Structures are given as C-alpha cells and as structure tokens.
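[1] sequence unknown, structure follows:
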C-alpha cells in the first residue's frame, strides 16, 4: 500500500506547461523556507537515517521514521507520483539525494505522472551538481545494486552480461517527459539565468560513449512544440550554451530538427545578432 505524502505541503511538480490553470490539478507547494530551515540541521544528526526521517516528517507530515514505519521508500509518493527522490532532486539537496539512493536505488528509475525522471526535475530546478551526482550514479555499473535496479526496470534481470552503464545513462539523458522534453530541454527552460545552462553539457560530457554524446541530442531531439535544445538555448539568449553546442556537435551531424534556431536568433535582435554570428562562423 503506497504511503502518500501530505497533500497540504507536498509540491506536485508534474504539471504540464502552458495549460490553463482551470485545467490543472491543484498545486501543493512547499514553502522554500520550510526546506531551507531543515538543511542546517544536517550536522546535528549522527545517524543520517534519522536525518532523512526527521526532514521528511517535518516537511510532509509523513512517518516519523521512514525506514521502520515505511520500510520501502519506493512506496512513499505524492498524489502526482513524485517520489522522495524527485522532491530531493527538485530542491537540489545532494546529501538527501545520496542518502535516498543508498537505501532505495530503484527510485532512480521511477517516473511521476508527467513522465519526469529525477534528472528532469533536477535540471528543471537548475541544480547542476544534483544532475552530476545522478548521472554518475546511473553510469556506475560497478555497483551491483544500481545494475540490478536497472535490469529490474528494463525487465531483464537475467541479462547481466549485456549491461552497459554508460549507454544506459545516456538513455536516461534522452528520456522524454509528457511535453517531449529531455532533461536538456528542461535545463534550457529553467528560469534561473544565473545557473550557467552550458554547465549541464559539460557535466554530460564526462559520461559520453564513443558513438553518442549529449550534443547530438541538443540538435536531434525536439519536444512537442518542435523545439530542439539548441533552439531553446537561442530563444533564451544563452550565448554560452549556443556556442558550446555548435562547437562540440559532431561535424557530420545534420542540421537541427524542428524549428530553426537561426530564425530564433534573427528574432532576438540585439543579443540574437551575437548568437547569429556563431552560426555563421561555425558554418
């Protein structure tokens, strides 16, 4: 029986964009102050299990001791199916993220009702360090529990020989949610312009394979609005991300799919003129 987090506090982050508010399910928001007030208490707990239990009890009104009152962390979710790992990733709490993964690695492969992975919500919140931690965990094929969680997710538990941590990690990088967004799209859509959106590519680049890299995805995958990651980078006037994508994308790659980023650059006038030069010189 799933344990649902208290709906009067839990922030359901699975709402589609650009949907009239009357058509959405009611949002249940966490006050940021409530979360940040908990974080300084981290050092006061000798037992990190108690920290996790205390934090989620204070914020969500759930069980006082998660591991005893609800031994399976995978059963704890909001009405929109956000897990405790989704919520920790959304707020960029790397210590809690690490702790949850240690005790419930299966949560790495859970999706909410918007088909968001934990990578989607971490990128949406602009938490690059959390994205980096999650990617490193997906790619850690040496850890048996991660390997088994992946094989259970893919329903190939007996296929240990075919397990490839790097390829599996990239599959999650290109996973699309209900709006057709990958985690790279979500990073470009993040409203915090100070996060350095180009950093997410540099983090992904640490985990590339011989034949695939995140820069290809920036050109090839379009969301439901026909926007590639490159298009969104141009539209958001993110000079660093545009320059990095154009410099690093494979030379033999075709032109970007979907809406033209060149048109977006032209429409942006002042900053767009500088970005437009990138396209000219790269060509």
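    Cool, the structure landed. None of these values were measured; they are calculated from a predicted model.
[2] Please count neighbours and contacts with C-alpha atoms only from this point.
    Fine.
[3] tell me which element the residue nearest the centre of the chain falls in.
    Centroid check for the chain by Cα atoms, centre = their mean gives residue 119 as the closest residue, at 2.1 Å. Here residue 119 is covered by helix 118-124, with elements defined by DSSP states H and E.
[4] which residues touch that helix?
    13, 85-86, 89-92, 108, 110-111, 128, 130-131, 134, 172-173, 177, 182-184, 186-187, 189-190 (Cα atoms under 8 Å, 6 or more residues apart in numbering).
[5] What ranges does the stretch 151-283 of the chain have for its strands?
    Ranges of strands in the stretch 151-283 of the chain, per DSSP state E, counting those that start in this stretch: none exist.
[6] ok, back up a step: I would like the residues contacting the helix or strand immediately after the helix holding residue 119 in the chain, please.
    Later in the chain than helix 118-124, the nearest helix or strand by DSSP H and E is helix 128-138. For helix 128-138, the surrounding residues in contact (Cα under 8 Å, 6+ apart) are 89, 92-94, 97, 108, 119, 122-123, 146, 165-166, 168-169, 195, 199-200, 203-204, 207.
[7] okay, pairing it with this:
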C-alpha cells in the first residue's frame, strides 16, 4: 500500500515538474493567416490534447520547425474544424489547455467550422476546470472590454457559452459564467432565446425548474431593469406554456416587472395563458398582474378575447368572475365578448354568455361597423352559434336590426350564400354592392385574433373560403327565425329558364317510367316453382321451410299489377301535363310543373313498390327471403321519400330541407361534446 502511494506521488511530482518546465519554455511567436487552407490534424496530436498528455504534445511541438509549428497550431484542425485548444478544452485537459493558452494565446478566439470557440466546447461538455483556466487566461490579456467580448462570442446558432451550458444542463458551469458576467443572461441567440428563457424551456422536472432558474435570478443585480435589458423571447411566456408554476411564483416575487414583457405578437403572459386554456395560470397572473387583463395585443384583443377565440369556457369564466362589468371588455373593433364568440363560432361560449343573466346587455350590442353578434355569426357561416343565438328571446326582439351597411342578419346570410354558391360552383363571383367578394374570403379582412378558429363550427378553418354547407345552414336557420315575411305563393315562382329545364328533365323521367311500367304488365312475375310441385313436396318436417302459397302468390301478383298500374297512369298524366305546360304563361306553367313533379314522384314510388312485390313473388319459395325483401323495401321506401323532397318542392323553397338536417347535426354535435367532457 505504501509502495503504491509512493509511486503515485512520484508520478504526480514528475508531472508537476514537466508542467513547470514547459511553462518556462518559449516558442517562436506565430501570426495566423485566416486565408491558409485547413489541413487534417495528426491523430497522435489529437490524442495527446484529448488525454491531457501535455509532455508528449509539447515534445512534438518542440521538435518541428517554426513554419511547421505554425501549421500545426493554426492550420491543422479536426473534421469539425477544432484546433488543439478546442480539443483539450472539450475533453477537460486542464494542463494542456493552460500551456496552449500561454504559448499560443491567439487560439483563445479561434473558431471551428461552426464558429465555436474553445469556451463554447468546454461549456457544452461541462468542463468547469477547463473553463476556469480559459477565463483566468482571458482576464490576464487585454482590456476589460476584450474579456467581455470573449465571453459574449457567438457560434453559428447565435449561442454564447452560457447558452450551451444551459442547453446541456450544466448548473455549476452556468453559475460560474454568470458570476463572471451577468450580461450573458440577457443575450439572445438566432431563435431569439436568451439563457434565461432556455433555463425555463429546457427544464424537464420540478427540481431542474427551480435550480437553473434560481441560479440566474440570484445572479441578476437588484438595480437591473430586466424588462428593458432582456433580449428575445419572454421567459414568463415559456413558464406559462410549460406550466412551470414555481418559476412563475419566483418571477412574481423577485422580478414582477418581467410579467409585463410582451411576445412578438404584442401579447403579455395573460394572453399566452388564455391561448393555452390554462385556468390556474390565468387566475395567478390576473392576481399578480391585473393591468395585463386590459392590454390589447397587436390584433387588438384583450386576453379574454383570446380565450374566447380558443373556445375555453373555464378561462372566460375566470375573467368574468374577477370583474364587475364584463361589458367593458371590448377589442379594437368595439366588439364585446359575445361578438368575438359568435364571429369565431364558439357556440359553447355563446351558450355560456347567453345563460348568464348579468351579461344580457351584451346580446344585441353593435360593434364599430354596426354588427350585432348575430350579424357576425351570419357573416362567417357559424351555423351552430347562429342556432344558439336565435333561440334566445332577447335576440329575437331585435333580430331585424340593421348594421352599418343597412343589412339585417338575414340579409348578410343571404348575401354570403350567393357569393359562396358562386364560388362552390366555379362561377365568377358577382360584383356590386349586394355581392361584395370581401365577405367570401376571410383573408381580405383583419380577423382581430378571433376569426377562423378550428372547432366544431368550422369545417375548413384558417384563411380559406367559407364553407358552403355552413353558410347554407346559417341561411336556413335565419330564414325561419328572421327571414322576410312574404306569401308562400312566392316560393313557387320560377324563372323562365328554370321552367324549361324542369319540363325537359321531368318529361324524360315520366316517359321512361311509363315505358318500364307498361313492359312490366306484359311480363308478369311468377314463382320459379312449377305448378303442382309445391304441394307434393310438403311434409310435416319441412313445411316451415316452404315459401308462400299459390293463393298468397296470386294476391301478391294482384298487388304488383295494382301499383304498376298506378305508376303507369301517374307517369302518363305527368307527361301530358308537361306537354301542355309549354302552351300557357309562366305562372301557370310553374304550377303545372309542381303538379307534374308530384305525379312523377308518386310514379317512382309506385314503381319501386311494384318491384318489391315482383321480387317477393320470384323468390317466394323461401319465406325468409320474402320477409327480407319486404323489410328492405320498406326501409328503402323511407329513404326514397327523403331524397325525393327536392323534386316536389321548387328550388326557391329548397332551403327548408337544410333545417331538419341541421337539427340532427346539432344533436350529434351536442352528444359528442357531452361524451368528450
């Protein structure tokens, strides 16, 4: 044991002796030339520098000529462009680093291919001892400004050595660097992230949340105006996004002014918490920084408007419960919270506001353009929000109020339907006062942070064309609750071109039905069994597997003939009516077409029923097949009834069919959100 200690002590003494020897040596001064082509470093030299074998390294350097020494020190690099100093600093070779800095001090500011200095690599690797050597050497050369410049040197990512230490979570290295210069805390990189921001963003657990950030907060001088001095993104926003509650509490206690810092879109931390839908953070920040609740971002919205845009009812409730009169929360367009909810299609927020008695004053308020919440819902095709609004009695009292363009909500929805219909069909969008293409695309108007959210009331979202079905649903709803009062006869008026097209289409269908039904009478359906064979095959064991009897088959055939006859006569009458519809005026022709449409629909029904009975007769030997045929025919008959409605009603009244579809959609949407929550 004593022998081992003696050998170790002798080796240490010899290493110290060699170190002092090389430190006392001198090498020819070298002037590096940046335009010299780089060469691959000798692998043995790389190894000596990485393993801190300074004696072998400097023995090789002493052996070469002055010109070759200059090449080794300043021209020869590793594949990443690292010099010998980079290699020794990265691997924590303290002695080799100190000797290289003493004899070749210009290596201190040399950069590799990624513009990293030796200090960058040492900080990224967590080599505190090597960093101490580098810092001490830098302190002993040049002016104080040169030392600061050395610490603040950036690589190709814009990172200082402190950035790299924080990214790699080297706490003691970070503590040492900020003790040398607290200015490093405020410097941003290419991503506009300061070390203070990275300390929040890069934390992975509660302990690391507190440790790195606490180190930095303790290093900031008391008299520093951190709000104006800090560059880049706000660390408070990062704390909100990462739900770092401990960090938020530290900021509120030590540097409350930092809560006022805004992001690149002009939003303060309350805007950030609202956009993320975080209730605790919203309440905490509201209590610590109440002024932020009334600040507007670059889009002109307060935090509560951002929360509404995201459709988060709990965050909205957190704001409303903390202020006496929520009617004062207006954005730059004088839109209240219900305006924003209706425009963005957040029907759950709309329902919440309508259900709050203290917010009734907001319901029919008008914004800067004279729009009520119902106007905005109509304008943006927010069908569910519109449906929620029109069922409110206060909305219904002023449902025909006009906006600044003298348009009611129904007028706005009708205007949108014309534009979106033209866009959907590929036709040119009509111009003029009543058909302004401005309302078609949301990108042509500022959305103030509340337009085009992604949600259940938005089919496409984003800055795209309005959804055809959303607009038509909205128009259908408003037609029933806010449409113009007119005679029902007007619904059956058609244009001349429309009359001609309908006559031609219906006439073709009616003639085809007449031809098919006439052929069906000439070739009556019959069972595939031969006469007399059915009775001879019946036994007590297989009687349950037999099909219909001959008597029942005769009944079915008579029913088939009856419905086929009705279809034939209905189609013939429709054809006759359509033929003489050309001979009279437009009004009478429109009525004739309507009657012919009904007759043609009846003929189709009768023909389908006759077909079901024909199939039943043909497959009558199997009772199970007979039952399936009748049941399937009944289901299909109901479906045919629904899809034939547009044939019976005129196009001007076709909007009626959207309403029952909408009721079903609203029901399924409500069930979906109930199950989700």
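    Yep, that arrived. Keep in mind it's a predicted model, so treat the numbers as computed, not measured.
[8] Just the TM-score for the two chains, thanks.
    The TM-score (TM-score structural alignment, normalised by the length of the first structure) is 0.62; 208 aligned residues with a Cα RMSD of 3.4 Å.
[9] related to what we said a few turns ago, are any of the contacts of helix 128-138 of the first structure buried, and which?
    89, 92-94, 97, 108, 119, 122-123, 146, 165-166, 169, 199-200, 203-204, 207 (16 or more other Cα atoms under 10 Å).
[10] In contact with residue 41 of the first structure, which residues?
    By Cα under 8 Å, 6+ apart, residue 41 of the first structure has no neighbours at all.
[11] any idea how far it lies from residue 61 of the first structure?
    In this view, residue 41 of the first structure and residue 61 of the first structure are 18 Å apart by Cα to Cα, to the nearest Å.
[12] returning to what we had before: the helix holding residue 119 of the first structure against the second structure, how far on average?
    Taken over the aligned residues, the distance from helix 118-124 of the first structure to the second structure averages 1.1 Å (mean Cα distance after the TM-score superposition for the first structure).
[13] Where in the second structure does that helix fall?
    Mapped onto the second structure using TM-score structural alignment, helix 118-124 of the first structure covers residues 118-124.
[14] Let's see which of the contacts of helix 118-124 of the first structure end up in helices.
    Those of the contacts of helix 118-124 of the first structure mapping onto helices are 85-86, 89-90, 128, 130-131, 134, 172-173, 183-184, 186-187, 189, per DSSP state H.
[15] Go through those and say which is closest to residue 246 of the first structure.
    Closest approach between those and residue 246 of the first structure, by Cα to Cα: residue 184, at 15.0 Å.
[16] What's the match for the closest one in the second structure?
    With TM-score structural alignment as the criterion, residue 184 of the first structure pairs with residue 162.
[17] wouldn't its match be in contact with residue 177 here?
    Yes. Contact criterion Cα atoms under 8 Å: residue 162 of the second structure and residue 177 qualify, at 6.6 Å.
[18] who touches both of the two?
    residue 184.
[19] Tell me how many other residues surround residue 60 of the first structure.
    Residues near residue 60 of the first structure, counting by other Cα atoms under 10 Å, number 19.
[20] same question, residue 260 of the first structure
    Neighbour tally, residue 260 of the first structure, other Cα under 10 Å: 16.
[21] Check the one 4 residues further on too.
    Applying other Cα under 10 Å, we find 20 other residues in the vicinity of residue 264 of the first structure.
[22] dump the residue contacts of the equivalent of it over in the second structure.
    Per TM-score structural alignment, the equivalent position to residue 264 of the first structure in the second structure is residue 238. Residues in contact with residue 238 of the second structure (Cα under 8 Å, 6+ apart) are 197, 200-201.
[23] now those residues as CSV including neighbour count and distance to residue 409 of the second structure?
    Formatted as CSV, the contacts of residue 238 of the second structure follow (neighbours: other Cα atoms under 10 Å; distance: Cα to Cα, whole Å):
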residue, neighbour count, distance to residue 409 of the second structure
197, 26, 48
200, 27, 48
201, 20, 47
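[24] any chance of those in JSON lines, plus distance to residue 664 of the second structure?
    Below are the contacts of residue 238 of the second structure laid out as JSON lines (distance: Cα to Cα, whole Å):
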{"residue": "197", "distance to residue 664 of the second structure": "49"}
{"residue": "200", "distance to residue 664 of the second structure": "48"}
{"residue": "201", "distance to residue 664 of the second structure": "45"}
